[in-house]
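Enquirer: Here is a sequence together with a model predicted from it:
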Amino acid sequence: MQDTRWNEFRLCGDYNVDLRSLYMAWATPAGLEKWFLRKADFFTVPLRQRAADEQIMKEDTYTWYWHGFNNDTLQKGSILEANGQDLIKFTFSGDSVVTVKFSTRNGLTIIDLTQDNIPEESDPKKNLLVQCQIGWTFYLTNLKSVMEAGKDLRNKRVELDSCFK
């Protein structure tokens, strides 16, 4: 059996929010901008930009921009799966893959996020596994805060970017 401790991780969170609302928070540009990104641009295969409330689909590409950073700091990737109900899968940093599954249990919606295919890195400052796990932990927390309490925890000040490097 292959040792995957350094090329994948899994995080789970429970949310007192209906599954459809959480799915849409991941599956539309407007939804992602509410808790995750400053700007989320998605493009269809013929390169038409999706509207803010339009659901993403398999084979879409994206360009994402972060709060607290200028437009030079961006993430590009593609949507590998988006079934419209309970699964979204996309490429991410370093050619890794993020899979987000949604389910319900005991009256709560569960998000199960896995990031795999993370390249190994000898320099701890560049270690994607550690950096992404920290990042996703924060953003899953922010999703809970925004969706359950209406409080956004993100830094939105570009002038403070040196604090986050």
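Expert: Here it is on my side, so go on. Residues are numbered from 1 along each chain as shown.
Enquirer: CA only for contacts and neighbour counts going forward, please
Expert: OK.
Enquirer: where's residue 84 relative to residue 14, distance?
Expert: Distance, residue 84 to residue 14, using Cα to Cα, to the nearest Å: 20 Å.
Enquirer: of these two, who's got more company?
Expert: Ranked by neighbour count (other Cα atoms under 10 Å), residue 84 and residue 14 place residue 14 first, with 18 against 15.
Enquirer: putting a second one here so we can go through both:
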Amino acid sequence: MEKLSFDSFTKKIYINTTKEKLYWCWATPEGICSWFLRKAEYFSPEGEQRSKKDSMQTGDSYIWEWHNWDDQEKGQVIRTNGTDFLEISFTDSKVSVHIESQGNACLLTLKQYDIPTDEQSSLNIHYGCSNGWTFWLANLKAYLEHGILLNETERDLRNIPLVGFEFVNL
């Protein structure tokens, strides 16, 4: 067993869907906005914006915006294979997503790593993102298996001081 530490974490979930659908949910602006984001844009290394239906490519950059959060996350697509793996820079760390077919389901493995281990990063990135990804992966499962979203899009929660640490469906 790997030792637990504050520089990385792994989250896994089985989802009853196809590898192609699951990859679409992560790799395209249209897909990732269907369950996770308010807005997503991907740009080629030359700065050209990809269409909402186009998959991210290695070397691309991205801008993500969430419901109930005013800031943007900007990062780089480090690696993608177009079918079952992608890796991005994310909040001063890296995130990889691996999709593996297992019978009539897929095992999705998300790993966030290279997290700085200072106290602020341990709180905001390790604790915050670990909790966040747990919810978002459950939201993805609910969306793909039952056609429902669990995240809050009808109420504006942005003025609540600890919203990101207290609300489970941000």
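Expert: On my side now, so go ahead. Since the model is a prediction, treat every value here as computed from it, not as a measurement.
Enquirer: what TM-score comes out when they're superposed?
Expert: Here the TM-score for the pair of chains, by TM-score structural alignment, normalised by the length of structure 1, is 0.91; 161 aligned residues with a Cα RMSD of 1.9 Å.
Enquirer: in stretch 81-94 of structure 1, what's buried?
Expert: 81-82, 86-93 (16 or more other Cα atoms under 10 Å).
Enquirer: ah, wrong one, I meant stretch 6-19 of structure 1
Expert: 6-9, 13-15, 17, 19.
Enquirer: distance between the ends of that stretch?
Expert: For stretch 6-19 of structure 1, by Cα to Cα, the gap between its terminal residues amounts to 31 Å.
Enquirer: go on, stretch 59-78 of structure 2?
Expert: 6 Å.
Enquirer: Go through that stretch and flag the buried ones.
Expert: 59-62, 64-68, 75-78.
Enquirer: okay if I get those residues as a markdown table plus secondary structure and distance to residue 99 of structure 2?
Expert: What follows is these, written out as a markdown table (DSSP: H, G, I helix; E, B strand; the rest coil; distance: Cα to Cα, whole Å):
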| residue | secondary structure | distance to residue 99 of structure 2 |
| --- | --- | --- |
| 59 | coil | 20 |
| 60 | coil | 20 |
| 61 | strand | 22 |
| 62 | strand | 21 |
| 64 | strand | 22 |
| 65 | strand | 24 |
| 66 | coil | 23 |
| 67 | coil | 26 |
| 68 | coil | 28 |
| 75 | strand | 21 |
| 76 | strand | 20 |
| 77 | strand | 17 |
| 78 | strand | 17 |
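Enquirer: Columns distance to residue 49 of structure 2 on top of the residues you listed, output as JSON lines?
Expert: As requested, the buried residues of stretch 59-78 of structure 2 are arranged in JSON lines below (distance: Cα to Cα, whole Å):
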{"residue": "59", "distance to residue 49 of structure 2": "13"}
{"residue": "60", "distance to residue 49 of structure 2": "9"}
{"residue": "61", "distance to residue 49 of structure 2": "9"}
{"residue": "62", "distance to residue 49 of structure 2": "9"}
{"residue": "64", "distance to residue 49 of structure 2": "13"}
{"residue": "65", "distance to residue 49 of structure 2": "16"}
{"residue": "66", "distance to residue 49 of structure 2": "19"}
{"residue": "67", "distance to residue 49 of structure 2": "22"}
{"residue": "68", "distance to residue 49 of structure 2": "24"}
{"residue": "75", "distance to residue 49 of structure 2": "14"}
{"residue": "76", "distance to residue 49 of structure 2": "14"}
{"residue": "77", "distance to residue 49 of structure 2": "14"}
{"residue": "78", "distance to residue 49 of structure 2": "17"}
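Enquirer: How about residue 31 of structure 1: what's its closest non-neighbour residue?
Expert: Spatial nearest neighbour of residue 31 of structure 1, excluding adjacent residues (Cα to Cα, 6 or more residues apart in numbering): residue 25 at 3.8 Å.
Enquirer: That neighbour: helix or strand, and which one exactly?
Expert: helix 19-27 (DSSP states H and E).
Enquirer: Name the residues of that helix that are buried.
Expert: Here helix 19-27 of structure 1 shows 19, 22-27 as buried, counting by 16+ other Cα under 10 Å.
Enquirer: For the longest helix that structure 2 contains, grab the matching residue range in structure 1.
Expert: Using DSSP state H to define each element, structure 2 has its longest helix at helix 128-146. Using TM-score structural alignment, helix 128-146 of structure 2 corresponds to residues 131-149 of structure 1.
Enquirer: Fine by me, we can end here.
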